[in-house]
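> pasting a predicted model and its sequence here:
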Amino acid sequence: MPSPKEARDALARIETAITSLCEEVGAIRKRLDSLDGGNAPMSTPEIIEFLDGYRVAEATAAAGFGAWIATSDTECLRGGLRMVQLREAAHAKLFEERIKELGGSPKAEASEELETFLIGTLGDPDKSDAEKLQTFVAQAGDPKVIEQLEGFAARMDADQETQFLLRAAIQDERTSVEFLHQACELLCGGSTS
């Protein structure tokens, strides 16, 4: 039979092992949440990283829509594209400002694929407006994109200013996508799905 001191020492070792195991399980859970996005609240560094990626996508989209406007020969489409371009540029500017307010600095750069699609394809003078609309709607008009953005916004409860900035941008995105779907139906004569 162990002495009282030996029993206390053994109990202390067990408590230390349990504490260590709990910390390990917590760390694993955090890693898993970060791998699948999870429902875990986003930290400030995660919010900054997300905003930076979204910022560069919006700035590139604004440039792409500008290139499309310059090559478009469809007046009614150009008018709507100007509004879409304005919204994309405004989002990029607002996200950049928010990144700085959160203590970060914009660092992300557009990938070659994103630039090729948004600037090269949409600004291609050899493609018709109907072709550009069909390409855009097929590649970027998926409602799942909006759902993913909403998922990120839902994880920003600790930063309601950014959360509601993002939610307002998401509403703009819905409006832009709806316009582009309607324009595609009008110019391409049929369904956009």
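That came through, no problem. What you see is a predicted model; the values in this text were computed from it and never measured.
> for the rest of this, base every contact and every neighbour count on C-alpha atoms.
OK.
> what residue is smack in the middle of this structure?
Centroid-nearest residue in the chain: Tyr54, 4.8 Å away (criterion: C-alpha atoms, centre = their mean).
> so which elements touch the helix or strand where Ala169 lies?
Per DSSP states H and E: Ala169 is located in helix 160-188. Packing contacts for helix 160-188, counted by 3 or more C-alpha pairs under 8 Å, 6 or more residues apart in numbering; DSSP states H and E, involve helix 75-101, helix 129-140, helix 143-154.
> dump the ones you listed to JSON lines, plus distance to Glu58 and mean neighbour count.
Shown next, in JSON lines, are the helices and strands packed on helix 160-188 (distance: least, C-alpha to C-alpha, whole Å; neighbours: other C-alpha atoms under 10 Å):
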{"stretch": "helix 75-101", "distance to Glu58": "5", "mean neighbour count": "18"}
{"stretch": "helix 129-140", "distance to Glu58": "13", "mean neighbour count": "18"}
{"stretch": "helix 143-154", "distance to Glu58": "13", "mean neighbour count": "15"}
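> included below, for side-by-side comparison, is a second structure:
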Amino acid sequence: MSAAGGVFEQRTRTAAGAPATGEEETSVTAQQQPADPAAQVGRVIKSEAEWRAQLSPEEYHVLREAGTERPFTGEYTDTTTEGVYRCRACSAELFRSDTKFESHCGWPSFFTPLAEERVRYVEDLSMGVRRTEVRCARCDSHLGHVFSGEGYDTPTDLRYCINSVSLTLEPASQA
């Protein structure tokens, strides 16, 4: 994932989205950064019971089990409000509204994160295709996936396809 920079972790995921067990789990750094970029933004670690108590069932499914909300149903799919998008689980600032664009894919799309150390990348081999999962570097919650080379007229040629349920929007008037 050199186009996006940051840390790229190669990890095989099962069809259900859970990490596979065994020796297939490895870590690869795409560019020179600390081994754990999450340390830069204050790591949040909770038990699964704590996450279940904090999150709704849908939020838990997407954020903690790498699920996906149905397309065109999310709260922020068509939102044009200026502000900062935060991780719903830990409130880390992840994306700014000025990087959001209309991709007509059914989920909010951004062309870059607020800062590379705010997200991490995991190779996702589920669904029979190679994709790059995007996770919150602070709490390790699943956000969505990033795609490149799709022809969108953006500065990065990247599309961060993010589940609305993974985010909260702090309008600019409150920021």
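It's in. What you see is a predicted model, and the numbers here were worked out from it, not measured in a lab.
> quick one: TM-score?
Remark: TM-score between the superposed chains equals 0.26 [TM-score structural alignment, normalised by the length of structure 2]; 82 aligned residues with a C-alpha RMSD of 5.3 Å.
> which helix or strand contains Val146 of structure 2?
Counting by DSSP H and E, Val146 of structure 2 is found in strand 142-148.
> what's the angle from the helix or strand just after that strand to strand 142-148?
Once the chain leaves strand 142-148 of structure 2, the next helix or strand it forms, by DSSP H and E, is strand 158-162. Going by axes from the mean of the first three to the mean of the last three C-alpha atoms, to 10 degrees, strand 158-162 of structure 2 is angled at 160 degrees with respect to strand 142-148.
> who's the closest spatial neighbour of Arg131 of structure 2, skipping the chain neighbours?
Asp124 (5.0 Å; C-alpha to C-alpha, 6 or more residues apart in numbering).
> scratch that, Lys100 of structure 2 is what I was asking about
Phe110 is the one closest to Lys100 of structure 2 (C-alpha to C-alpha, 6+ apart), at 4.2 Å.
> and the one you found, how far from Leu169 of structure 2?
Look at Phe110 of structure 2 and Leu169 of structure 2: by C-alpha to C-alpha, to the nearest Å, they are 14 Å apart.
> what do you get for Glu123 of structure 2?
Counting by C-alpha to C-alpha, the gap from Glu123 of structure 2 to Leu169 of structure 2 is 27 Å.
> host element of the residue nearest to the centre of structure 1?
Counting by DSSP H and E, Tyr54 of structure 1 is found in helix 44-71.
> what comes up buried for that helix?
Using 16 or more other C-alpha atoms under 10 Å as the test for burial, helix 44-71 of structure 1 gives 44, 47-69, 71.
> same thing with stretch 48-61 of structure 2?
Buried-residue list, stretch 48-61 of structure 2, by 16+ other C-alpha under 10 Å: Trp51, Glu59, Tyr60, His61.
> farthest-separated two in those?
In the buried residues of stretch 48-61 of structure 2, two members sit farther apart than any others by C-alpha to C-alpha. They are Trp51 and His61, at 10.5 Å.
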